[in-house]
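**Student:** here are the coordinates; sequence isn't available:
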């Protein structure tokens, strides 16, 4: 655990200098026990900014290949992912997606914080897309509260396709926790309803235009 702590000690002040973040609602994140942070997704940078601005470590899933790249870019990826406690997982077919959710569930069962982007992949047009139900599966299976999160400005700091971020201003808003009871009827409907409620809360924080469709360039659930 020493390496992640040291890396985080370096990256937090660097982030404040480079991106001058405005952080709202940190008090909504419980400091102990399992919690899910469900966020919008505008930039590759989102999964780094959220854990660094959170009052406690937050684990996100990351593509395994980010940990195995060579050269300077590979070193930067590994170091940054280590700093934020990212977990490498394979990407691919449905089974890989289910394995990713099971990995996330183990994180929650250990009483840790887990971050997820319900849209799947980054929004290319700035709209908030329909959420995939993996986030609700995790909430219902673990009993963990869900803190909605809105990240703003990261699409200007590191647009889709940009190799590295540039200085700019970002805002991170943490909303009030949402809690969901075990379903008494259809589990599929309960997951869909919970996911829609989570996306409504994210939209209220972000102010993004809504898209009725899924983002078809989806990654992890």
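**Tutor:** Received it, and whenever you're ready, just let me know what you need. Keep in mind that this is a model prediction, so the values were computed, not measured.

**Student:** Please count neighbours and contacts with C-alpha atoms only from this point.
**Tutor:** OK.

**Student:** contacts for stretch 45-53?
**Tutor:** 8, 11-12, 15, 23, 57-60, 80-81, 84, 115, 151, 154, 158, 165, 172 (CA atoms under 8 Å, 6 or more residues apart in numbering).

**Student:** what about versus this one:
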């Protein structure tokens, strides 16, 4: 009820008057039934303007930090996000992200529209970054179409770090639904998940006209802030253990040291593969 009142009576009309949003391809949103709306992510305000123009309610996966703040400001922020149809998304990977994706599946199973930012965080420089496979996993498991949408100009309205928005016109372009039903039986195949994600990102690049960067935006943000990035999908794997020469087992202290090194290499390789998987799975949520 709150969502409808704010969108139709109070906040919605004011935003339309001030920012005069233009829209193309709105008819590509199905009148009913489940679908994923996958958007580029330029600004915090994307989650306000895009649902404003879609006739049906859109439920977004938003970063969990918005729901766990302390003090009056933190509680008000959490309340606002809950009342505006947004669900917490844990981007740390592993079981936490699985639970968050499960919440997205529930929205789709009830015939809803689920909004996702495949980049997982706002672009640091208005370019389009590598998408995470969470959007593909949801689309393949739920068997629903993906509607790509390009947000235009919202980075100029509210750049990262700016609290008060600039009053200027923004736009959005909804592309034709992408059907991945032919991959339904391969929903757990990571190569297929990456292929589907890349196809979605290609459409977002085509619609938005953004320059594409084949790197995770979160990694770039860490680098810009001077923090070390955790090992990701672009990292090289350590060399494989060397084979035994001439079919003879390695013996003595030298052999023991080689076996220890082999074991260390295998552990490091497993660690990097797991980190790469977490980086890829670490959410498709709205994020700072």
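**Tutor:** Sure, I can see it. Because the structure is a prediction, the values reported are computed rather than measured.

**Student:** Need the TM-score from the superposition.
**Tutor:** A TM-score of 0.89 describes the superposed chains when it is computed by TM-score structural alignment, normalised by the length of structure 1; 219 aligned residues with a CA RMSD of 2.2 Å.

**Student:** So which of the contacts of stretch 45-53 of structure 1 are in helices?
**Tutor:** Secondary structure from DSSP state H places 8, 11, 12, 15, 80, 81, 154 of these in helices.

**Student:** what separates the equivalent of the fourth one over in structure 2 from residue 90 of structure 2, distance-wise?
**Tutor:** Structural correspondence for residue 15 of structure 1 with respect to structure 2 (TM-score structural alignment): residue 15. Using CA to CA, to the nearest Å, we find residue 15 of structure 2 at a distance of 30 Å from residue 90 of structure 2.

**Student:** So residue 60 of structure 2 sits against residue 81, correct?
**Tutor:** No: in this structure residue 60 of structure 2 lies outside contact range of residue 81 using CA atoms under 8 Å: 9.3 Å.

**Student:** Overlap in contacts, those two.
**Tutor:** residue 87.

**Student:** Onto which residues of structure 2 does the longest helix along structure 1 map?
**Tutor:** Taking DSSP H as the assignment, the helix of structure 1 that covers the most residues is helix 187-206. The alignment of helix 187-206 of structure 1 onto structure 2 (TM-score structural alignment) covers residues 189-208.

**Student:** chain center to that stretch, what's the gap?
**Tutor:** A distance of 12 Å separates the C-alpha centroid of stretch 189-208 of structure 2 from that of its chain, computed with CA atoms, centre = their mean, to the nearest Å.

**Student:** buried set for it?
**Tutor:** Judged by neighbour count using 16 or more other CA atoms under 10 Å, the buried positions of stretch 189-208 of structure 2 are 192-194, 196-198, 200-205, 207-208.

**Student:** go on, stretch 124-132 of structure 2?
**Tutor:** Neighbour-count burial for stretch 124-132 of structure 2 flags 124, 126, 127, 128, 129, 130, 131, 132 (criterion: 16+ other CA under 10 Å).

**Student:** Stretch 68-83 of structure 1 too?
**Tutor:** For stretch 68-83 of structure 1, using 16+ other CA under 10 Å, the buried residues are 77, 78, 79, 80, 81, 82, 83.

**Student:** Would you mind measuring the gap between the ends of stretch 148-159 of structure 1?
**Tutor:** 22 Å.

**Student:** what range in structure 2 does it sit on?
**Tutor:** Per TM-score structural alignment, the counterpart of stretch 148-159 of structure 1 in structure 2 is residues 148-159.

**Student:** how about the helices in the stretch 51-200 of structure 2?
**Tutor:** 71-83, 94-109, 134-142, 154-157, 190-208 (DSSP state H, counting those that start in this stretch).

**Student:** could you dump the ones you listed to JSON lines with distance to residue 36 of structure 2?
**Tutor:** Written out in JSON lines, the entries for these read as follows (distance: least, CA to CA, whole Å):
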{"stretch": "helix 71-83", "distance to residue 36 of structure 2": "19"}
{"stretch": "helix 94-109", "distance to residue 36 of structure 2": "8"}
{"stretch": "helix 134-142", "distance to residue 36 of structure 2": "7"}
{"stretch": "helix 154-157", "distance to residue 36 of structure 2": "21"}
{"stretch": "helix 190-208", "distance to residue 36 of structure 2": "11"}
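
**Student:** what's in contact with stretch 81-94 of structure 2?
**Tutor:** In contact with stretch 81-94 of structure 2 (CA under 8 Å, 6+ apart) are residues 2-3, 57-67, 96-97, 100-101, 103, 120, 277-279, 281-285.

**Student:** Quick one, which of these are buried?
**Tutor:** When neighbours are counted using 16+ other CA under 10 Å, the contacts of stretch 81-94 of structure 2 contain these buried positions: 57-67, 97, 100-101, 103, 120, 277-279, 281-285.

**Student:** how long is stretch 205-221 of structure 1 from one end to the other?
**Tutor:** This stretch, stretch 205-221 of structure 1, spans 21 Å end to end (CA to CA).
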